[in-house]
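Enquirer: fold the following, please.
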Amino acid sequence: MRILISNDDGYLAPGINALADALAAIAEIVVVAPDSNRSGASNSLTLDRPLSVTKAANGFYFCNGTPTDCVHIALTGMSDSPPDLVVSGINNGQNMGDDTLYSGTVAAATEAYLFGLPAIAFSQVNAGWAHVDSAARVARDIVQRYLDGGLAMLPTPFLLNVNIPNLPYEQIGPLTPTRLGRRHQSEPVIRAQDPRGREIFWIGAVGACRDAGEGTDFHATSQGQVSLTPLQIDLTHKTQLDLLARGLA
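Expert: Sure, this is the predicted structure:
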């Protein structure tokens, strides 16, 4: 089994190091990750400049691009054969509800999915890396379940978004299938001035949960459970196709 690992927090982040250590025990791994934090990069590709890939002392490869760049380069420029699985993370904080649209962690997995490969994005619910080794053990459990055929009911490829509570391994609840919750709109931007008196803006905080009921990723993780949400990429609003056709007739 060959696994490609990436993230959006950068190749030096504790999350990707813990994940690589955990998965190296059960598979052959290759790590290609950004050279620095690219949180919130979503599915962006770098098209205005060339990119470089460098091998670090620990054997990881780092790229001066986005998470999507890293996976794209790894799949199309660094190997003659694709990996069996692509994993992303472990992210420093949750990627649940509407946040998944902005997440570089989820985007790295999405790029693999678009190439027809099974992919899993892993995140911890709270930022700060508390119990990251426990999260890595959970990630390994899920990957091992895939290797053992326990996810065979899912189509190939699949795209899973996994959020893991920051708890000791023994206190983490069961693996729970969930749907994405919803948030209220984000808080307004924060206005400030730079040292030269120019107006600048900081993106505001995320909105509060609007739909965190039973069955959502928000609800499961609040109960100490591991949330697994299968994602899809088709953005077509199918129920509006007939309405649009009638409006254009």
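
Enquirer: going by C-alpha atoms from here, please, whenever you check contacts or count neighbours.
Expert: Noted.

Enquirer: give me the neighbour count for residue 182.
Expert: Look at residue 182: counted by other C-alpha atoms under 10 Å, it has 20 neighbours.

Enquirer: over to residue 248?
Expert: As a burial measure, residue 248 scores 7 neighbours (other C-alpha under 10 Å).

Enquirer: how about the longest helix along the chain, which residues are buried there?
Expert: When the chain is parsed with DSSP state H, its longest helix is helix 132-147. The neighbour-count check on helix 132-147 (16 or more other C-alpha atoms under 10 Å) flags 132-140, 142-144, 147 as buried.

Enquirer: same deal with stretch 106-115?
Expert: 106, 107, 108, 109, 110, 111, 112, 113.

Enquirer: could you say what helices and strands whatever helix or strand the third one lives in packs with?
Expert: What that stands for is residue 108. Using DSSP states H and E, residue 108 sits in helix 104-114. Contacts defined by 3 or more C-alpha pairs under 8 Å, 6 or more residues apart in numbering; DSSP states H and E place helix 104-114 against helix 67-77, strand 85-91, strand 119-124, strand 159-164.

Enquirer: run the last query once more with 6 Å
Expert: helix 67-77, strand 85-91, strand 119-124 (3 or more C-alpha pairs under 6 Å, 6 or more residues apart in numbering; DSSP states H and E).

Enquirer: and for the last one, what's in contact with it?
Expert: Just to be clear, that refers to strand 119-124. Residues from elsewhere that reach strand 119-124 (C-alpha atoms under 6 Å, 6 or more residues apart in numbering): 85-91, 93-94, 106, 109, 113, 159-165.

Enquirer: try 7 Å this time
Expert: Outside strand 119-124, the residues within contact range by C-alpha atoms under 7 Å, 6 or more residues apart in numbering are 85-95, 105-106, 109, 112-113, 135, 158-166.

Enquirer: cool, and the first one?
Expert: Contacts made with helix 67-77 from outside it, assessed by C-alpha under 7 Å, 6+ apart, are listed as 6-8, 32-34, 43-46, 63, 82, 104, 107-108, 111-112.

Enquirer: run this one through as well so I can compare:
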Amino acid sequence: MRILVTNDDGYHAPGLAVLEEIARQFSDDIWVCAPSEEQSGAGHSLTLSQPVRLQKFAERRFAVTGTPTDSVMMALREVLDDPPDLILSGVNRGANLGDDITYSGTVSAAIEGALAGIRSIAMSQVYGPAANGLSDTFSAAREWGPKVIGPLLDAPFAERTLVNVNFPPRPASEVKGIRVVRQGFHDYSRGSIVEGRDPRGLRYFWFGLHAIEHTLDHGTDLEAIDEGSIAVTPLQLDLTHHATIDTLAQRFEG
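Expert: So this is what the prediction gives:
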């Protein structure tokens, strides 16, 4: 089985090494192609206004001067002679829960894989007070990652779907299990923008420095993580609100 490993934290991120370690429990045919620098929050963006460069570090190890989407596209079109059987993205340093997935470069790399018809899984290690003081902040992901991936290798994936996995911020021994849940939603009305000034006195703004409140609706990824479980969420790329089609179409009839 050929596995492509990527992320949005960058080629040198420790989470990428953890993910490669996990991947090697399933195959020796591992390829790494990741952004050369951190691309957190890049979403499903492409680099269109400047050239993208591909750097080879070693056999089957590449970095791309672009986004996670760029990295997957370059891997599939320029690096690999045959497509991979599986794309793993992560392990992200931080959560990709609820509607944060729309910003996530980690999830977007898996989206690009799904668009190419390849089984794709995004993986993120949530951080929080329970993880403070851990010698291995990726403890939960490192130990439980193979237990999550294994059952997904031969599970049926519908066309244009992927799986988003989040590990709770606690030691592996304290994880309460794996739960398949739906996507939750944050309360972005309480999000923050912090203003500052640079050494020249010019204003700048920094997004997302404070925690965003959310409602722990039953059966969501937010609830699962809050209760110490691993959240496994199947995602679809069809954003159409099908229930509205007929109602909206009536507005334009006659």
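
Enquirer: so what does residue 117 of structure 2 match up with in structure 1?
Expert: Residue 117 of structure 2 maps onto residue 116 of structure 1 when the alignment is built from TM-score structural alignment.

Enquirer: show the contacting residues for residue 208 of structure 2.
Expert: Residue 208 of structure 2 makes contact with 191, 192, 193, according to C-alpha under 7 Å, 6+ apart.

Enquirer: tally of neighbours for the first one?
Expert: Burial measure for residue 191 of structure 2: 14 neighbouring residues, criterion other C-alpha under 10 Å.

Enquirer: that one -> structure 1?
Expert: Using TM-score structural alignment, residue 191 of structure 2 pairs with residue 187 in structure 1.

Enquirer: measure that match to residue 81 of structure 1 for me?
Expert: Note on residue 187 of structure 1: its distance to residue 81 of structure 1, by C-alpha to C-alpha, to the nearest Å, is 45 Å.

Enquirer: please apply the same query to residue 182 of structure 1.
Expert: When distance is defined by C-alpha to C-alpha, residue 182 of structure 1 is 38 Å away from residue 81 of structure 1.

Enquirer: then residue 204 of structure 1?
Expert: Residue 204 of structure 1 is 42 Å from residue 81 of structure 1, where distance means C-alpha to C-alpha.

Enquirer: circling back to that earlier point, select only the buried ones of the contacts of helix 67-77 of structure 1 in PyMOL?
Expert: Selection of buried members from those for PyMOL, criterion 16+ other C-alpha under 10 Å:
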select buried, resi 6+7+8+32+33+34+43+44+63+82+104+107+108+111+112
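
Enquirer: narrow the contacts of helix 67-77 of structure 1 to those in strands?
Expert: Using DSSP state E, the members of those that fall within strands are 6, 32, 33, 34, 63.

Enquirer: now tabulate the residues you listed in TSV and tack on distance to residue 216 of structure 1.
Expert: Below are these laid out as TSV (distance: C-alpha to C-alpha, whole Å):
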residue	distance to residue 216 of structure 1
6	26
32	31
33	30
34	30
63	34
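
Enquirer: now, among these, which is nearest to residue 21 of structure 1?
Expert: Of all these, residue 6 has the smallest distance to residue 21 of structure 1: 13.3 Å, by C-alpha to C-alpha.

Enquirer: show me the contacts for the closest one.
Expert: The contact partners of residue 6 of structure 1, taken as C-alpha under 7 Å, 6+ apart, are 31, 32, 33, 67, 71, 87, 88, 89, 108.

Enquirer: ok, and those residues in structure 2?
Expert: Using both residues aligned by TM-score structural alignment, their matches' C-alpha atoms under 7 Å, structure 2 keeps these contacts from these: 31, 32, 33, 87, 88, 89.

Enquirer: what residues does the first one make contact with?
Expert: What that stands for is residue 31 of structure 1. By C-alpha under 7 Å, 6+ apart, the contact set of residue 31 of structure 1 is 4, 5, 6, 60, 61.

Enquirer: closest one of those to residue 51 of structure 1?
Expert: Residue 51 of structure 1 lies nearest to residue 61 out of those, by C-alpha to C-alpha, at 12.7 Å.

Enquirer: and the closest one, how many neighbours?
Expert: 20.

Enquirer: any idea how far it is from residue 180 of structure 1?
Expert: 32 Å.

Enquirer: next one: residue 115 of structure 1
Expert: Distance check for residue 115 of structure 1 against residue 180 of structure 1: by C-alpha to C-alpha, it reads 23 Å.

Enquirer: swap in residue 12 of structure 1?
Expert: Per C-alpha to C-alpha, residue 12 of structure 1 is found 29 Å from residue 180 of structure 1.

Enquirer: which one of those two is surrounded by more residues?
Expert: The residue with more neighbours, out of residue 12 of structure 1 and residue 180, is residue 180; 24 against 17, by other C-alpha under 10 Å.

Enquirer: who's in contact with that one?
Expert: Contacts here follow C-alpha under 7 Å, 6+ apart; on that basis residue 180 of structure 1 touches 96, 97, 216, 217, 229.

Enquirer: got a winner among those residues for most neighbours?
Expert: Neighbour tally across the contacts of residue 180 of structure 1 (other C-alpha under 10 Å): the maximum, 29 neighbours, falls on residue 217.

Enquirer: structure 2: which residue goes with that one?
Expert: Per TM-score structural alignment, residue 217 of structure 1 is aligned with residue 221.

Enquirer: just checking, its match touches residue 180?
Expert: No - using C-alpha atoms under 7 Å, residue 221 of structure 2 makes no contact with residue 180, being 8.2 Å away.

Enquirer: need the overlap of contacts for the two.
Expert: Counting by C-alpha under 7 Å, 6+ apart, the contacts common to residue 221 of structure 2 and residue 180 are residue 231.

Enquirer: SS state for the match of residue 191 of structure 2?
Expert: Here residue 187 of structure 1 is recorded as coil under DSSP: H, G, I helix; E, B strand; the rest coil.

Enquirer: which residues does it contact?
Expert: Counting by C-alpha under 7 Å, 6+ apart, residue 187 of structure 1 has contacts 204, 205, 206, 207.
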